Structure formats: structure tokens, C-alpha cells
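Student: okay, here's the prediction I keep looking at, along with the sequence it came from:
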Amino acid sequence: MPDLSVVIPTLNEEQHLPHLLDDLSRQQSIQLEVVVADGGSSDTTRSVAEQYSARVVESAAGRGRQMNAGARAASASMLLFVHADSRIPDPRQLEQALRVLGWCSRQTGGGMVAGHFSLRFIGSAADRRAFRFLEAKTRLNREQTISGDQGLLLLRRSFEELGGFDESLPFLEDQRLAELIWRSATWLLLPGVIETSARRFAREGITERMILNMLIMALFSLGENRCLAGIHSLYREQSVTGPPDLARVFRRLNRELHRRPALEWPTLWTRVGRYAAANLWQLNLAGGGPRYGTFSADSYHGRHWTGTTLHRFSRSALAAMFGAFVSLVWFYGAWARYEIRRLMRGETAPRP
């Protein structure tokens, strides 16, 4: 019986998968089972997996569906979900992660515990400042800072009790599971780093990708699933061709807003303002956040955020009102900026 089953969702990952499988083959003091859950690759992904003696499971496309299928096929009592473009550079990283997770579980009296790693982006040196900010967020045990890129380690029993990954939307399955874990379990920052490809940022543009991520996470937090589905359909159309058409995304969101009765607009923007105020803590990461390799990162916020003037302000009604105003101005200002860019390129406006 393996100590750990590693589940990797894939779709045309012949370039990245061999590097991850190499890293897994070098892991020491641990017996691994590797399950590649393929969503219908048209390249050599499946044959690459078989060359490394990984078990290949075929599934309908969709990361949540694929990882659920991989979990059902796995045989170990511990599961690690990791993306195909990840690297695990330390040969003892997974053995140490299991040991730390077991220790934490014992400390909580056998309670449900899930772990994630911090991230290091593999990308252009010119984008290091933005990457440092994103990396710092992964070293915090805060809501909405944990994603599938960081790996997800937990007991199979816990995964099944949580209901697995949500398959109702073709993305954000990691955020939905992370939210369930926040409600009923303990999140643990594991020792070690997962290196991840910055290919999305390189292809789409780092600013454009960060804006799109911000919009998606705001809609997710506000429960705006209809808007999320619309954004995903646009993004899926554009993702193979280059940067997301943010003018079209803003246009779609504005159309959804104007479908609502005008009396609902103040309530909606107040909710947006509360969300913006609740995320003021991100301004506190200018110094880079907690160091790599610590699994007590919760204490960072206790020292550098909780009780500060900005923290107290973020919890006030004034902050929500200010956040609503700033968000409104930013939304229409950013939309205008990307529409002007489109016009300067001589493009006509497509349907939203």
C-alpha cells in the first residue's frame, strides 16, 4: 500500500508533465502512487505518464471532474492533488509534508487537517515584483489565498467527507473546496515550496491576468455564479489566442448589472465595497510577507496586521462605503481604458 497517492489532472501537458514526474520519482523515504487523470489529451500526455509507470485514468474534461476521478482510482489513504506544470524540487518534501500533517492532526485530537505548500513562480525576472506579491500571499493561511497551484494534501476520508471537488462550474473547484475546509477543518502551510509555471502570465500579460483573477475572486465571494459562468465562457474562447479581452469582460459584467432593477444597485456596490475593505490586508504585503519554509504563517498577521490602524479601519462601515466608491470608479475607469485600447487598435466591439 502506498503512503501517498498523487493525483495530477492533465489536458495536453506533454511538455510539463515529464518534469513533474521526474521530481516525483526522486522523492525519498516515501512510497508514492501517481495517478494521472486525463481529460482527453490529443498529444502524448498519456503515453508520457505510462512511461513513468503512472496510472492513467480517463475522464470528461474539467479539472474538478478529473481530480474526482483520479481520487476514486487512487489506493492510498492520503491524497495530494497537484497541477501538471508544478515542480517539487526537494526530494524529501513529500515525506516531510506527511510527517508535519500527521503531527498537526495529533495536536488537534485527530481533527480534519489539510495542507498546502507555498509557491515560487518560474518566469521572467522582469516580472519578479508582481510574482513576489503573489508568492507572499501563498505563504499565508488566509481565506482566498489557497489555490490548486499550491497542491492540496489531505486524508482520503476527509476528502470524501467534504464531498470532493465541485463539478458544477468548469473552474474554481479549488476555491470551493478550500472554502469548505475553512469551515470545518484546519489549514496548514507545509514546509517546502512548489515551483509553478508562469505560462498563463506570459501568454496573457501579468497585469491582465491579475485583473481577471481579481474580478473572478470578487464574483466568487459575492456568489455571482451567473456572471462567473459568463466570464469563463469568454475566457475559454480567448485563452488559446493570447491576452483576455478585458473590454469584453467588463462589457459583459456591465450588462449583467443593468439586468438588475436599479434599486438593487446600491446594495450590490455596498457588498462590493465590503469585499474590497476586507482585502485591505493585501496592502500589508509590500514587505514580502512571511518567509518561505515556515508552517506557522498565521502569526505573521498577528504581528503585522491585526490591531493596526488599517485593520481597524477595514472593519468599519466607512471602509465599506469608501470601498464601494473606489470600486465603482475603478470598474468604469478600467473598462474605459481597455475600450480605448481596442479603438486605438482599430478593432470593432464584439458582442459581450
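Tutor: Ah, there it is.
Student: contacts and neighbour counts: CA atoms only from here.
Tutor: Will do.
Student: let me know whether residue 218 touches residue 273 as I believe.
Tutor: No: in this structure residue 218 lies outside contact range of residue 273 using C-alpha atoms under 8 Å: 10.4 Å.
Student: so these two - more neighbours on which side?
Tutor: residue 273 (24 against 17; other C-alpha atoms under 10 Å).
Student: distance of the more buried one relative to residue 195?
Tutor: Shown here: residue 273 relative to residue 195, a distance of 34 Å by C-alpha to C-alpha, to the nearest Å.
Student: what do you get for residue 258?
Tutor: Relative to residue 195, residue 258 is positioned 42 Å away (C-alpha to C-alpha).
Student: more crowded one of the two?
Tutor: residue 195 (20 against 11).
Student: now do the SS call for that one.
Tutor: strand (DSSP: H, G, I helix; E, B strand; the rest coil).
Student: tell me the contacts of it?
Tutor: Listed by C-alpha atoms under 8 Å, 6 or more residues apart in numbering, the contact set of residue 195 reads 86, 87, 88, 89, 119, 120, 121, 122.
Student: the structure to be compared is supplied as follows:
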Amino acid sequence: MKPNNSQKISIIIPVLNEEHYIGTLLSHLNQNATASNIVEILCVDGGSRDHTQGIAKYHGAKVIKTRKGRAKQMNHGAKYAQGDILYFLHADTFPPEHFDKMILNAVENGFETGCFRMQFDTKNLFLRFFAWFSRINHSLCRGGDQSLFVTQDIFKQTTGFNEAYLIYEDTEFIRRLYKHARFKVLPNYVVTSARKYRELGLLRLQFHFAMIHLKNYLGAGPDELYRYYRKNILTGSDAIQSSISRSA
């Protein structure tokens, strides 16, 4: 089915010191989508001290500044977005060719929110095993690295990302989306960076991600989750921007 050409997509990318990725990502987006389907690309900057903003502008993205914190940044981007569909994307995650048409087709077929399956940029069998679960259409298998599309109407109905979550914001929001709309897992793959695993070690990081998922399941709130993250995973000033749900 051909997508409804009256609907347009706003791509929202939260960034913080992403000069090594953002230019490559924006070039990739421009090369793998139909320009008429994308009304804008918004890079929502949380205070970068490198060349992220300049690179983003050079590649045609609009830069919006706000406070650091991915939930705050994505909500801020959504506030200014003009598209009918919001597509949230991490700076180190690369969507498949014609991702825009796939999203528009899904919405046209009644799926108001969804994501892609995920692969890591490595052939490591350990990470490939966990990435395999991204094909399962269940909220337990969701994470921000799979990217996320949602219509403006559903985003507003669900009040967007909960800014109390300094981590786990993607997973918390997606679980609410499952309760409000038909969620579609598209069969194609985004490719996301395994840089955090390379920095901290595969087993160590996966263990701590599993513990955070377990803590959340047992009722831990955003403050408790962040304290655990800060103690066991936080490695630098930009670590708050790192996804806590790569294991989905």
C-alpha cells in the first residue's frame, strides 16, 4: 500500500556531544528517505561542548537547545515538531532504507506507534542473541535503540516522556503506548552502536541492564533506577544520554 502523502514525519534526535556520529547519521537519513515525506529533522541539544550543533546545521538539521536529559530533550523536540508523525531516533542508530515509507504505511494501516527490529554494529554472538528478541511484539522487548514512531495525537494523549526518568525513559513511555494504541514492530532493522558495551564490557553491562529491568518490574521508581545506574554504569559527563534499554 502506498503511504498517505498528506502525512509528514518529524525526526527528533536528542544529542549531547555527538560530533562523531551526528554527521554520518544525518547523511544516512537524507540518502535513505524521500525528502517530501520528512518535514524536518530536529536535533535537540542538551548542552554540547563539541561541534555537534555546527555539524547538524551543516547537514540541514534544525538545532533546538534545551536542558540535558533525554526525556526533556525529546519532549522539547515534540513541542516544536510540525509533522503528523514523530520519529524519535538516537544519534548512533541508523534506520533502514525507505524507513519513512515503512512508517507511513504502518500508520496508514492503523498502527499509531511502533519501531523497527534492531541489530548491533557488531557480529558478536552475545549481542546478536539479545538483539534477536527485538522482533517480538511485547513491551518487555522494547527499547529506545530500536527507534520509535508515534503519531502526534497519541503522543499528546499519553503526555509524552516522563521527565522524572533520567534513564529508562524510552521503555517507560513505550509501555504506556502499548496500553493506548496498536504497536507495530516493522520487519526491517535499525543498526545501533555497541559503543557502551565496548566501553564497559559485554557481560558486566548486560548484567546491570537486567538488574535495572528487574528493579523496575519490582516497582522501583525513577530515582532508585538512576541511583543504581549512577553507581554501576555511569562513566562520564555524557553518560546520562546513554540508553538504558539496549538489551531489549
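Tutor: Nice, I can see it. Everything quoted here is computed from the prediction, not taken from an experiment.
Student: endpoints of stretch 140-154 of structure 2, how far apart?
Tutor: OK, stretch 140-154 of structure 2 end separation, C-alpha to C-alpha: 20 Å.
Student: now do the SS call for the aligned partner of residue 210 of structure 2 in structure 1.
Tutor: Mapped onto structure 1 by TM-score structural alignment, residue 210 of structure 2 lines up with residue 214. Here residue 214 of structure 1 is recorded as helix under three-state DSSP.
Student: cool, residue 5 of structure 1 as well?
Tutor: Per three-state DSSP, residue 5 of structure 1 ends up strand.
Student: just the residues contacting the helix or strand encompassing residue 78 of structure 2, thanks.
Tutor: Assessed by DSSP states H and E, residue 78 of structure 2 sits inside helix 70-80. The contact list for helix 70-80 of structure 2, computed with C-alpha under 8 Å, 6+ apart, reads 12-14, 42-46, 64, 66-67, 86, 88, 160-163, 165-166, 169-170, 240-241.
Student: so how do I select the buried members of those in PyMOL?
Tutor: The buried residues among these can be selected in PyMOL (16 or more other C-alpha atoms under 10 Å) with this line:
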select buried, resi 12+13+14+42+43+44+45+46+64+66+86+88+160+161+162+163+165+166+169+170+240+241
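Student: so which of the contacts of helix 70-80 of structure 2 are in strands?
Tutor: Residues of the contacts of helix 70-80 of structure 2 located in strands (DSSP state E): 12, 13, 14, 42, 43, 44, 45, 64, 86, 88.
Student: now stretch 142-155 of structure 1, how far from the chain's geometric center?
Tutor: 7 Å (C-alpha atoms, centre = their mean, to the nearest Å).
Student: where in structure 2 does it fall?
Tutor: By TM-score structural alignment, stretch 142-155 of structure 1 lines up with residues 138-151 in structure 2.
Student: what about the matching stretch, start to end distance?
Tutor: In terms of C-alpha to C-alpha, the two terminal residues of stretch 138-151 of structure 2 are separated by 19 Å.
Student: buried residues, that stretch. List them.
Tutor: Neighbour count says stretch 138-151 of structure 2 has 139-151 buried, by 16+ other C-alpha under 10 Å.
Student: contact partners of it?
Tutor: 84-90, 93, 103, 107, 112-118, 133-135, 170-171, 174-175, 178, 190, 192, 243-248.
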